[in-house]
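Participant: Show me how the following folds:
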Amino acid sequence: MQNYHDTEWGVPVRDSRALWEKLILDGFQAGLSWRTILLKREAFREAFDGFVPDRIAEYGEADIERLLGNAGIVRSRMKIRATIQNARAYVSMHKNGEDFSAFVWKAVTDQSLIGDGTGLATRSAVGDHLSKELKKRGFSFVGPVIVHAWLQATGVINDHEAQCFRRDKHVTV
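Facilitator: Model (predicted):
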């Protein structure tokens, strides 16, 4: 967990596919510990074809059953279906000329928002807004709490605590 915090969490992500992968993983994390998801992250990547949305958008019932049989991932039919739906929404955005990263970063005028330094927030105005916008585009399992956590994890919102060495670091990946 320390390594994840020190090298990934809160580091601004600009790559559309990487942003999408983290959104999906944050959805799988709902109701579980982040540690559980981190330990299964490579199994998720393998099971979901490297989180390539174009591939996942083509999944059907046989793929859902295959994933439900994979002990290496979180086996939730609802979350698996949401992943497929979200891949289709992502692909649709792309086909309509809307870049996922630009869509996300536009919500914060292309600059990380700085949190209050307490690390206690579970929702934000930008998270509420993006949750609604994602749903309008066909995404599911993207409620305001999940979206806020995702924005924190991807550095769209810099919510490192005030004394954290990462708070003033703005390295983009």
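Participant: contacts and neighbour counts: CA atoms only from here.
Facilitator: Will do.
Participant: Which helix runs longest in the protein?
Facilitator: The longest helix of the chain (DSSP state H) is helix 77-95.
Participant: which residues of the protein fall in strands?
Facilitator: Per DSSP state E, the chain carries strands over the ranges 113-114, 157-158.
Participant: Tell me how far the last one lies from the chain's centre.
Facilitator: Here the centre of strand 157-158 is set off from its chain's centre by 14 Å, with CA atoms, centre = their mean, to the nearest Å.
Participant: And for stretch 6-15?
Facilitator: Centre to centre, stretch against its chain (CA atoms, centre = their mean), the figure for stretch 6-15 is 11 Å.
Participant: I'd like the distance between the residue nearest the centre of the chain and residue 163.
Facilitator: Among the residues of the chain, the one closest to the centroid is residue 23, at 1.4 Å (CA atoms, centre = their mean). Using CA to CA, to the nearest Å, residue 23 is found at 27 Å from residue 163.
Participant: now residue 113
Facilitator: In terms of CA to CA, residue 113 sits 17 Å off from residue 163.
Participant: To compare against the first, here's the next sequence to fold:
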Amino acid sequence: MSQESGCSWAQSDPIMMTYHDQEWGVPSHDDTYLFEMLNLEGAQAGLSWITILKKREGYRKAFRHFDIDQCAALSDAELDEILSTGEIIRNRLKVKAVRSNAISVQKIQEDFGSFSNYMWQFTDFKPIINHWTSVTQMPAQDALSEKISKDLKKRGFKFVGPVIIYSYLQAIGMIDDHVITCPSHTENKRP
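Facilitator: Here you go, the predicted model:
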């Protein structure tokens, strides 16, 4: 379904439209998906989101479909192999961040029971539903993304600045930033 009366950023490419319509802003509590999106958002730093979406399958193949335990166990040699052959953004720091982020997620899972429990505690386990009339009203970061970014960094995560984390919170549905005219806005999907 096209979002002709909705979020203008998604209308430039069919891949973006599909991502917008099926994933963006949909609350997720699946640790593997939360881990995947955290790393994809980090990989996007300095790039466009469409670039990452077009390489998403390459990322999934290279990083074992973002299986947290498998990513935590990647050896230096395996990371070097991914860097040289993977259909991904070939940035050494971003590639190594997947392993260190996986190790940090494992520790959070031990401490909180799941990565989802850890993330969603910041919003009392409910999505924040904004009411923007234009995408230009959306902030690049806010107090919540700054708080979560600071805590993630303290726990050893990489590529988790407040702007990246704000995008991440939108992606995993902790923040609904669909414009109010968009059919995907939470309040437009209610019966």
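Participant: related to what we said a few turns ago, between the strands of structure 1, which one is nearest to residue 33 of structure 1?
Facilitator: Nearest to residue 33 of structure 1, of all the strands of structure 1, is strand 157-158, at 20.4 Å by CA to CA.
Participant: The closest one maps to which residues in structure 2?
Facilitator: Per the alignment by TM-score structural alignment, strand 157-158 of structure 1 matches residues 175-176 in structure 2.
Participant: what about that stretch, how far off from structure 1?
Facilitator: Between stretch 175-176 of structure 2 and the aligned residues of structure 1, the post-superposition mean distance stands at 0.4 Å (mean CA distance after the TM-score superposition for structure 1).
Participant: Now do the same for residue 64 of structure 2: its match in structure 1.
Facilitator: That one, residue 64 of structure 2, aligns with residue 49 by TM-score structural alignment.
Participant: Oh, that last question was meant for residue 49 of structure 2, not what I typed.
Facilitator: In structure 1, the residue equivalent to residue 49 of structure 2 is residue 34, according to TM-score structural alignment.
Participant: cool, residue 33 of structure 2 as well?
Facilitator: Per TM-score structural alignment, residue 33 of structure 2 is aligned with residue 18.
Participant: In space, what's closest to residue 96 of structure 2 - neighbours in sequence excluded?
Facilitator: Among residues not flanking residue 96 of structure 2 along the chain, residue 79 sits closest, at 6.8 Å (CA to CA, 6 or more residues apart in numbering).
Participant: Which residue in structure 1 aligns with that neighbour?
Facilitator: Aligned partner of residue 79 of structure 2 by TM-score structural alignment: residue 64.
Participant: For its match, which residues are in contact?
Facilitator: Residues near residue 64 of structure 1 by CA atoms under 8 Å, 6 or more residues apart in numbering: 77, 80, 81.
Participant: burial measure for residue 147 of structure 2, as a count.
Facilitator: Residue 147 of structure 2: 13 surrounding residues under other CA atoms under 10 Å.
Participant: Could you report the distance from the equivalent of it over in structure 1 to residue 146 of structure 1?
Facilitator: In structure 1, residue 147 of structure 2 lines up with residue 129, judged by TM-score structural alignment. Applying CA to CA, the value for residue 129 of structure 1 to residue 146 of structure 1 is 12 Å.
Participant: What about residue 84 of structure 1, how many residues nearby?
Facilitator: For residue 84 of structure 1, using other CA under 10 Å, the count is 25.
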